[in-house]
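# Prediction below, plus the sequence it came from.
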Amino acid sequence: MQLIPFIFKHTQLPQKSIENTVELLNEDCTVPFISRYRKERTGNLDEVQIGSIVQFKAHFEALEKRKTAVIKAIEEQNALTDELRLKIEQTDELVTLEDLYLPFKKKRKTKAETARKNGLEPLAKIIMAQNHNDIESVALQYTNNEVVDAEEALEGARHIISEWINERISVRNQVRNQLERSALIVTKVIATKKDEEKAQKFRDYFDWSEALKRCPSHRLLAILRAENEGFIRVKIEIDSDEMLRRIEDRIIKSNNSCTPQIQLAIADAYKRLLFPSLSNEILKNAKEKADDDAIKVFSKNLKQLLLGAPLGEKRILAIDPGFRTGCKIVCLSAQGELEHNETIYPHPPQNKGSEAIKKISSLCDAYKIEAIAIGNGTASRETEHLVKRIHFKNPMEVFIVSEAGASIYSASKIARDEFPNYDVTVRGAISIGRRLADPLAELVKIDPKSIGVGQYQHDVDQGKLQTSLDSVVESCVNSVGVNINTASVPLLSYVSGIAPKLAENIVAYRNENGAFKSRTDIKKVARLGGKAFEQGAAFLRIKDAKNPLDDSAVHPESYSIVQKIAKDQGIPVTELIGNSKALKSVDLQAYCTETIGLPTLKDIVEELEKPGLDRREKAKVFTFDQNIKSISDLREGQLLPGIVNNITNFGCFVDIGIKESGLIHVSNLSDTFVKDVNAHVSLHEQIIVKVLQVDVPRKRIQLKLHK
């Protein structure tokens, strides 16, 4: 099968769109660039559709590479026939390819191999012919120094037959299909481990059984984690007697002395070869599907987190709260630069609350602070109460900011490079403040797996997870755009066409030559060639540039079209921008060319109406119920404000202002069936919840979404 039909089979997208998208990908174009600036060539495909083409293109290429390796391996054994080569070349499934290769795969020393060396393969063929009424007499003819009697000869022949049965594709598919339909996943607790404290979170799965195909992804991953941590044993079960009967019906065609030998060989093949191999395969496939589901959840959450509401360019005082070690305070400029840092000790054991209040108040005056960011970790609520007791001279907004991953950032090379003269505690406080100003710009510095959104992210395929999360970050960064004169190296690294080394070169050029004054200046950066400029220029914004289009999502290649529209309207480009009346009167058909059509022209007009508009909402102040300070304060039936801090397939977790997050199970999100949790709540959404149940010993809180 060829690449384009293969992708079409799996995506059902228009073949011409697939062809053109593959061409663009082969030209090293990125997904954000293709989806935004090559709509005419792709047929207006979106990022998700282009991403699926990328995925199946990679899958096809890996399959073709494996086919080449398999054909070479069989050729080296002088066993490749024209018929087998054709079957290999035509297959579009990896499972089928591996089944075709199985008879030729190099194996460890097997019972069948030993039997062949002892000259028993002819006897095995005679048995499989199924036309002898006295196979024991025939078996005597195959005794020798290594095979002492007929029974030993028959046993060796059965080992060869078992291997043949295991390698028969029709039999493997029969067992595979039965496992897919009927397999149970069964667990058993390890008695010596069941009372351990760490085992208690898995106690629901100590003795568990359900149909594997109905086991939801989060439960399968929990079961497999419990097995990996040594608390339970997991096995796959089906009705083996029924399976053996089905295989016998497929293979046994007569009833004579050969029949019992074949029955024994089938039972041996099933127990020793087929079931262990294919039950592992189906569990592996179920794990891969669970991984995919978990990665989708993580990716959705990460996207919502990265596109979280920014406060914008404000002067921020950020506090990383703590008890014994005190609260670390930093004052940041509107551009996020560190202007001051120190430590206060308002909480036990020092209890210097009055001194802390005076210090915060004076710092807010001295640095003209416009907002306060408090990390949501240890001593967060106590610090929030303290800050809200302060009578500021000017109105002051106070925000609680997630600390997830801040400690990872503060100890990272990125943080050391940014703030080499400060310790991890100061860097952590800076990160908290910058997250409030612009979550996207700060969170790209942290490994997404450390941000703490999603389910079982450390249990899934790490390569797949990294690829998916990198794609999400790239999409978010490019959808928002980047100020090239303030962006960090990590942020620039996610811009379309800008690799980490180029990002370093951009910052180095900026440090040596000052701010970029136009997009044309970007071409002066070392090693930034025409392809990188084409891919990245429109995502890099320049504030207060001489050409106002340099601070927009209009690609430089389309500047001439904007200039022509302005000329035809009889106004300069500066007056066209934001001029809805003039833009609405434009006949876009008149500006279509061979390469630029209505999709791109509509995007240009939309951008000109609101150039550089940040589509993210603005940050909003949120206040928890001040009477709830610990899980012991909760009562069934209470209505409480909360913030969604994680979303999974089985529901969402909500921060209600205490150490433990509560769970709104999927069944408690709505009175009707919930197919997608994200259709009802979003990450960091401010909601009202009702307390349904509180389990203090297990520190579990069950909530319901109140509407």
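Good, I have the coordinates.

# only C-alpha atoms for contact and neighbour calcs from this point on.
Fine.

# Just give me the residue closest to the centre of the protein.
Centroid-nearest residue in the chain, with Cα atoms, centre = their mean: I295, separated by 3.6 Å.

# Against F202, how distant is it?
With distances taken as Cα to Cα, to the nearest Å, I295 is found 22 Å from F202.

# next, the one to line up against it:
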Amino acid sequence: MRDFTPLWVLEELISERANLARWAVKNVVHMLENGATIPFIARYRKEQTHGMEVDKLREIKTLMEELKAIQQKIFTILTGLQKQNKLTEQIVQRIRGAESLTELEDLYAPYKPGNKGTLAERARALNLEPVAMTCIQNPTHVNINKHISLGVKGLSSEKEVQTGIQHIIADIIHRDDTVIKPIRDHCKEKGLMIECTQFIMSKKMSAKTLQKAEKAQETSYKFENYFDFKSSSKTIRPHQILAINRGEENKILSVKFTISEVGRQKFDYMAEKKYLRHDCRGTVRGLVLRAIDDCWCRLVQPQIIRQVRSELTKAAQKSSIDVFSNNLRNLLLTAPVKGYSILGIDPGYKNGCKCAIISQTGQVLHTDVMFLSLSLKMKEKLRKAIEGFRCRYIALGNGTACRETEKLLTDVVAGTATTYCIVNEDGASIYSCSDLAKEELPDLDPTLRGAVSIARRLLDPLAELVKIEPKHIGVGQYQHDIPESQLKAALDCVVEECVSFVGVDLNTGSEALLRRVAGLNQTKARSLIEWREKRGPFINRNQLKFIKGLGDKSFQQCAGFLRINHSDVVIEIKEEGPGRCRKGQEEDPILVSDDEHTSKGKKRKIKNLAGPKKVKKRRNSCDPDPLDETWIHPESYDTAYKLMEGIGLKPAEIGRESGIKRVQDYQKDRSVEELNKDFKVGEPTLQLILDAFLKPCGYDIRDKQLKPLFKEGIRDIASLREGTILTGKVTNVTHFGAFVDIGVGRDGLIHTSNMNRTQLQLGHRVEVKVLKIEKAGNRISLRLENRLE
């Protein structure tokens, strides 16, 4: 059997594209192929990755998936061509060498089976290939007239015969890498010219196209910047590509890609040098020249343009996904507001403002519906509710009637310690009607559930936002122009990373949070919750091994991200069973697998793809383990306890001020490199253990992240003046700039040209200067003066 594997090596190509060490890439690929998650690799396998950050690991995973898809496509194409008896050594080598799906499709296009085939194939079917080869190899011996056959389509005249020969020669040139590759390289280096103009409707258009174009005119003003637009493919921005694609699709823009005249001349020179012999004269010479022109206009130029557009679009989509992912990450990692009751308001006109007050643990204390039309009554009710439930903060949704409600709130909180914050309410209505919302808040009307969700988004953004699909959170850019599967996969990865790195309490974490932990899914999260409901709270991480369907691999991936706050655990024996024992007792050894759970004292056959393999677990004590409150992985507990012994750190001191000081003193005269001589682990693992010992009890990585922007009053857009200096908060980041809430009911835009080369992130507090106010379009142009944090 012929070798249909790619000519390239997966790890080498990833290493080259990502600019990473090959050995590290090889390790990451191996771990990913064996089911390891990115959060686990990033935190607990730094020795094998050379300390790669999450972004690099995700890039490797993406490239690996893309290249594996190309590998499969290469095999499928070559297998198909083999069945059609169309394989030649040249075709095999070209297809095996393809490094992108676009390149593969272009290489395969001439051989795709069809009813009529390509123009060249039709000509070959008429037996015109021999004369075509003579035209380019021995032009003085060509006799075109003898191939004329009256009554045969394609051969009935000299013109038809010449056209067939022309198509064959054009196809031969098109398949010649020695001619085409220099042109591709030239276009890649120099780029193509992109021109856009406003789409002009024509009477020749179909009724469907005409209707689409007419409808699109309603939103054509959004594309005014592209009605007379020129740019090189080398310098065009990702958001511009997506905008151009959308405008063209909606019949608002006409788009033209052009290869430079130098590129065309280079092609003519290369093609004529190889296929136009010096002794080629007369009719045959004209025929070959027409074939070269036909090859360029019909085959080469469109193919290169398709490739460039495809690559630009894919790069723009990837960039857009990156923007969405970064914005989502910053939003999910916004610092929670702890220790206070919060009033959540979902503003509205006709149906009123839905209000809900939650406790510092998220429990619903009070709900109400108030109407802006009865402003005096609404103010009085709000004051009483805020005072009665001691609300320190108000979370106001940014939807309809937000502006009017904010004005009213300004009067309500004046002279008090209460402040309010504008909260992104995107997705709240979707959550309020979901099965999860019905389960969590069964006695509340869906509209009031939205107000509860808004309040909880301020209390703990991560815990609340994981309840809805990330795509419904409005912090993206052109997300509707991105393949949904790609967007979902990328955003799900971000959510998994955020939830895992923040960590989830095993005994209080919701199903929505637990299913997002690395190594878990909805089924395993549900099993975990059912286990603790039946048998009481978890006492240590080892009890995870007794949960149905959660075997060694799942335990390895999730254990470090699940914590137990022992100060909150009250040991109560609800039901005897595997994993549940009284303090001081130990479990008998049992047989378990990832697929089935066996009750104590019973054995059953275990079905596993790898065969009937049974693993005997060691005895597990049910005593609490202080390391379960840290991010140290159970696989490193032996090392951690050995290090504690060397430091003189008592288990009860972990996370306490005395213990932190003891570790700090111990590290003063010892480097990690020196310490590691006594341990059989890598320096990154030892550093991770030391860092865990230096963190206080209840440490939350989000506490150092950007905090919500609280306000006490508002300004009006009418009161804004050009040149005014304001402070605000970044609400969205795109390729063309950042949107900032400056407290006037409308976000302003800092264009990239006005950012002073400063990198902004969602949530940053900034000082800005008002450059321009377009009150008709409610547009505010800003310039960044200073980043406050």
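Thanks, I have it. In this text, all values refer to a predicted model and were calculated from it rather than measured experimentally.

# coming back round to it: so what's the residue nearest to the centre of structure 1 closest to, chain neighbours aside?
Residue nearest to I295 of structure 1 in three dimensions, not counting chain neighbours: L465, with 5.9 Å by Cα to Cα, 6 or more residues apart in numbering.

# and if you look at R246 of structure 2?
Nearest non-adjacent residue to R246 of structure 2, counting by Cα to Cα, 6+ apart: D481, 7.6 Å away.

# Show me what that neighbour aligns to in structure 1.
Aligning on TM-score structural alignment places D481 of structure 2 opposite D459 in structure 1.

# isn't its match right next to L221, touching?
Yes - at 7.1 Å, D459 of structure 1 and L221 qualify as touching, with contact defined as Cα atoms under 8 Å.

# Looking at these two, which one has more neighbours?
Using other Cα atoms under 10 Å, the more surrounded residue of D459 of structure 1 and L221 is L221, with 22 against 15.

# looking at it, the more buried one is touching A286, isn't it?
No - checked against Cα under 8 Å, the pair L221 of structure 1 and A286 is beyond contact range at 9.7 Å.

# Near whichever residue in structure 1 pairs up with R17 of structure 2, how many other residues are there?
In structure 1, the residue matched to R17 of structure 2 (TM-score structural alignment) is H10. Neighbourhood size, H10 of structure 1 [other Cα under 10 Å]: 11.

# From H706 of structure 1, how far off is H10 of structure 1?
For H10 of structure 1, the distance to H706 of structure 1 (Cα to Cα) stands at 41 Å.

# just A124 of structure 1 next, same as before
The gap separating A124 of structure 1 from H706 of structure 1 is 71 Å, by Cα to Cα.

# quick one, which of these two is more surrounded?
For A124 of structure 1 versus H706, neighbours defined as other Cα under 10 Å are more numerous around A124 (27 against 15).

# show me the residues around that one that make contact.
With contact set as Cα atoms under 8 Å, 6 or more residues apart in numbering, A124 of structure 1 has these partners: 157-158, 160-161.

# Check S432 of structure 2 too.
438, 446-450, 453.

# which one of the residues you listed sits closest to V369 of structure 2?
L448 (8.2 Å; Cα to Cα).

# coming back round to it: among the contacts of S432 of structure 2, who's most crowded?
S453 leads those on contacts (other Cα under 10 Å) with 30 neighbours.

# which residue in structure 1 lines up with that one?
Aligning on TM-score structural alignment places S453 of structure 2 opposite S431 in structure 1.

# do K381 of structure 2 as well
Using TM-score structural alignment, K381 of structure 2 lines up with K359 in structure 1.

# can I assume that match sits in a helix?
Yes - the assignment for K359 of structure 1, made by DSSP: H, G, I helix; E, B strand; the rest coil, places it in a helix.

# returning to that earlier point: now for the host helix or strand of the residue nearest to the centre of structure 1, which elements pack on it?
Applying DSSP states H and E as the criterion places I295 of structure 1 in helix 275-306. On a contact count with 3 or more Cα pairs under 8 Å, 6 or more residues apart in numbering; DSSP states H and E, helix 275-306 of structure 1 meets helix 169-182, helix 217-228, helix 439-443, helix 462-480, strand 639-648.
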